[in-house]
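Chemist: Structure for this input, please:
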Amino acid sequence: MQSSTEIPRRIGLVGVGLMGHGIARNLLKAGHSLVFLDHPGNQPVDDLLAAGAEARATAREVAEGAEVVLLCVTGSPQVEAVLFAPDGVLAGLAPETVVVDCSTALPSSTAKVAARVAAAGGRFMDAAMTRTPKEAEEGRLNLIVGAPQPLFDELHPLLACFAENIAHAGEVSAGHTVKLLHNFVSLGFAAILAEATAASRRAGIDDEALLEVLGKGGGGGVVLERLRPFIASGDASGFRFSVANASKDLGYYHAMTDELGVARGLAEAVHALYAGVEDQSMAVPELIALLEKHS
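Modeler: Okay, the predicted model is just below:
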């Protein structure tokens, strides 16, 4: 993680969830001031309040006085609601304030959102996140950014307070586009590994043997390493991403590919697997146990 070399900024944050809490913690650590939306979905915030953060009752109040407003919510409907509601961010947005959307969103919605932010006098950047809450707390997220080059350059030191790798994907909405491509690939690989593990166990293969062969061959990579603790010992904590979020992201991927008019046959099969899980609250690694039970 790099630290910000700029003067402290006034930051507003909507969404102090599993990822947003780590973002907030590292912004405060870097010396920025922070106000956040008080919301039932927040993680415990006592540590943030002790470090100087302040809670606000509405998104409008979060935006008032902020130089940068970060959104870390579930998806496009939530982004639009928090921005455009009567007491939303736009109601309190000062001229030239930057709205940074760190959610996973539909690119066509992102383009419309950016236009409305610009019409209200603000500036917009999509900065979709990858990695896990653990890396968020460590200030080591990956960000995929869609923004004009000058805005990307301006905000890079701020983003580096909570991100280790920051990729500039292109203009506005490019960050969300590449994030959906990334999640299709990673969730698709997770689905393949889950099915393979279930089949391996049914065949009586030792888990360690499977992990050794996959890890040193065509199955090696980040997704296998996140699944490895669950395969080896039933520990899903390294891949704290719910099946519900996977289903949502793959649904966005379907909508995007519809708009682009490109093939998505494999994505349909992957989406069907996740969407067909009865308990959508389970973590992605737990698909392995589910498939093993029903194989």
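
Chemist: all contacts plus neighbour counts: C-alpha atoms, from now on.
Modeler: Will do.

Chemist: for the strand or helix carrying V100, packing partners?
Modeler: Taking DSSP states H and E as the criterion, V100 maps to strand 98-101. Counting contacts by 3 or more Cα pairs under 8 Å, 6 or more residues apart in numbering; DSSP states H and E, strand 98-101 is packed against strand 68-71, strand 123-130.

Chemist: What are the buried residues along the helix or strand following that strand?
Modeler: The C-terminal neighbour of strand 98-101 among helices and strands, as given by DSSP H and E, is helix 107-119. Residues of helix 107-119 classed as buried: P107, S109, T110, A111, V113, A114, A115, R116, V117, A118 (neighbour count, 16 or more other Cα atoms under 10 Å).

Chemist: List the residues that contact the first one.
Modeler: Listed by Cα atoms under 8 Å, 6 or more residues apart in numbering, the contact set of P107 reads S173, A174, H176, T177, M256.

Chemist: among the residues you listed, which are in helices?
Modeler: Mapping the contacts of P107 onto helices (DSSP state H) picks out A174, H176, T177, M256.

Chemist: for this structure, what spans make up the helices?
Modeler: Counting by DSSP H, the helices of the chain are 20-29, 46-50, 59-63, 76-84, 89-92, 107-119, 133-138, 149-159, 174-202, 207-215, 222-233, 243-260, 265-275, 287-294.

Chemist: would JSON lines of those with distance to V99 be doable?
Modeler: Converted to JSON lines, these look like this (distance: least, Cα to Cα, whole Å):
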{"stretch": "helix 20-29", "distance to V99": "15"}
{"stretch": "helix 46-50", "distance to V99": "21"}
{"stretch": "helix 59-63", "distance to V99": "9"}
{"stretch": "helix 76-84", "distance to V99": "9"}
{"stretch": "helix 89-92", "distance to V99": "9"}
{"stretch": "helix 107-119", "distance to V99": "8"}
{"stretch": "helix 133-138", "distance to V99": "20"}
{"stretch": "helix 149-159", "distance to V99": "11"}
{"stretch": "helix 174-202", "distance to V99": "14"}
{"stretch": "helix 207-215", "distance to V99": "40"}
{"stretch": "helix 222-233", "distance to V99": "31"}
{"stretch": "helix 243-260", "distance to V99": "21"}
{"stretch": "helix 265-275", "distance to V99": "31"}
{"stretch": "helix 287-294", "distance to V99": "36"}
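
Chemist: Another sequence for comparison is provided below:
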Amino acid sequence: MDKPVIGVIGVGLMGHGIARNIATKGWRLNYLRHAGNRPTGDLDAAGARGWSTAAEMAAASDVVLLCVTGTPQVEDVLTGSGGVLAAIRPGTVIVDCSTAIPESTVALAARVEAAGGRFLDAAMTRTPKEAEEGRLNLLIGGHDDTVADVMPLLEAFSENRFHAGPPGAGHRLKLLHNFVSLGMVTLLSEAAACARKAGIPETVLVDCLRRGGGHGAALDRVAPFLLEGRTDQMQFTIDNSLKDLTYYGSMAAEVGAIDTIARAARQTLSDLSESGSGDVFLPRLAEVLVKG
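Modeler: Reported below is the predicted structural model:
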């Protein structure tokens, strides 16, 4: 595409970095004004235009990028109160960077195509830090021609891109990724809680894991909290983690896969959410489990 106009819905923890990279790398940017946005002064200074409604913004954009919480929000933006599907022009591309239920993604992609548009799911991994740096990983589902057309835009805010298959495949890959990532963090946190009750110092536990089979990205995100009380490596809540593992369970059931370990991790997170800890960042999970 030759520098299409980009509209972003969801300028929050992850979406702000995406929007800033788009605006500062030569694209004309529209964004939806919303109470959940991070401060947008830098976007405005880069020439971006804020809109009051999603439908009006979509009608003025060639590509509409969604960065919202999950399937209910995506469905509402496209076919509910947001009215985006009814507002798009022929050829408009919808890029869904959210984490969503693949069955819904496939159905929404078909509706977008029936309305004359095109659809990509481009789920994200990594953190708000990498979003601001333009170094996200994107897990992509879409038809080859659409992926090729939108690739220059995706490259503007990502470092690695994995085209997993047709629409819905990106969200399937994201759920697989998050099951492994969040499952490992949950496992490590349970071990850390047990270690604390058993009198093993966190410094010794982390050092042992780092030099052995427990080393990896999950430990790198949990260790700063265990050692220094920091949660900046993983600003992702227990409720969001529960949402993703619930979506994974739905996908596993859809394809007939075993999800015994996923159910156990999901139950741990569900119990903590029901006890009032849903808004706690996941690195604090060991602390919450000790108290529990």
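
Chemist: After superposition, what is the TM-score?
Modeler: Scored against TM-score structural alignment, normalised by the length of structure 2, the superposed chains reach a TM-score of 0.96; 289 aligned residues with a Cα RMSD of 1.2 Å.

Chemist: Can you lay out the helices and strands packed on strand 98-101 of structure 1 as a markdown table showing distance to I288 of structure 1 and mean neighbour count?
Modeler: Output for these, formatted as a markdown table (distance: least, Cα to Cα, whole Å; neighbours: other Cα atoms under 10 Å):
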| stretch | distance to I288 of structure 1 | mean neighbour count |
| --- | --- | --- |
| strand 68-71 | 32 | 26 |
| strand 123-130 | 22 | 26 |
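
Chemist: now these in TSV, with distance to E208 of structure 1?
Modeler: Formatted as TSV, these follow (distance: least, Cα to Cα, whole Å):
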stretch	distance to E208 of structure 1
strand 68-71	41
strand 123-130	28
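
Chemist: How far does stretch 64-71 of structure 2 sit from its chain's centre?
Modeler: Taking Cα atoms, centre = their mean, to the nearest Å, the mean C-alpha location of stretch 64-71 of structure 2 is offset from the chain mean by 9 Å.

Chemist: One more: stretch 131-144 of structure 1?
Modeler: 9 Å.

Chemist: and it, which stretch of structure 2?
Modeler: Aligned by TM-score structural alignment, stretch 131-144 of structure 1 corresponds to residues 126-139 of structure 2.

Chemist: do the same with stretch 43-52 of structure 1
Modeler: The aligned range for stretch 43-52 of structure 1 is 38-47, by TM-score structural alignment.

Chemist: Could you check how far the equivalent of F230 of structure 1 over in structure 2 is from A218 of structure 2?
Modeler: In structure 2, the residue paired with F230 of structure 1 according to TM-score structural alignment is F225. Separation of F225 of structure 2 from A218 of structure 2 (Cα to Cα, to the nearest Å): 12 Å.

Chemist: Not counting sequence-adjacent ones, nearest residue to the residue nearest the centre of structure 1?
Modeler: Per Cα atoms, centre = their mean, the C-alpha nearest to the average position across structure 1 is that of M129, at 4.0 Å. Leaving aside its chain neighbours, M129 of structure 1 sits nearest to L143 (4.7 Å; criterion: Cα to Cα, 6 or more residues apart in numbering).

Chemist: Does that neighbour touch I166 like I think?
Modeler: Yes: with contact defined as Cα atoms under 8 Å, L143 of structure 1 counts as touching I166 (4.8 Å).

Chemist: Looking at those two, which has the bigger crowd around it?
Modeler: L143 (25 against 18; other Cα atoms under 10 Å).

Chemist: and the more buried one, what does it touch?
Modeler: Contacts of L143 of structure 1 (Cα under 8 Å, 6+ apart): A127, A128, M129, T130, A163, N165, I166, A167.

Chemist: would you list these in CSV and tack on distance to G188 of structure 1?
Modeler: Below are the contacts of L143 of structure 1 laid out as CSV (distance: Cα to Cα, whole Å):
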residue, distance to G188 of structure 1
A127, 22
A128, 19
M129, 18
T130, 15
A163, 25
N165, 23
I166, 23
A167, 22
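
Chemist: from those, which is closest to P285 of structure 1?
Modeler: Distance to P285 of structure 1, by Cα to Cα, is smallest for T130 among those, at 16.9 Å.

Chemist: So that closest one is in contact with V145, correct?
Modeler: No: at 11.4 Å, T130 of structure 1 does not count as touching V145 under the criterion of Cα under 8 Å.

Chemist: Can you report how many residues lie near the nearest residue to A223 of structure 2 once chain neighbours are set aside?
Modeler: Nearest residue to A223 of structure 2, sequence neighbours excluded (Cα to Cα, 6+ apart): V206, at 6.6 Å. Around V206 of structure 2 there are 22 other residues, counting by other Cα under 10 Å.

Chemist: Map V206 of structure 2 across to structure 1 for me.
Modeler: Aligned partner of V206 of structure 2 by TM-score structural alignment: L211.

Chemist: how about E61 of structure 1, what does it touch?
Modeler: With Cα under 8 Å, 6+ apart, E61 of structure 1 has these contacts: V89, G92.

Chemist: Aligned counterpart of it in structure 2, please.
Modeler: By TM-score structural alignment, E61 of structure 1 lines up with E56.

Chemist: Can you tell me how far its match is from V84 of structure 2?
Modeler: 8 Å.
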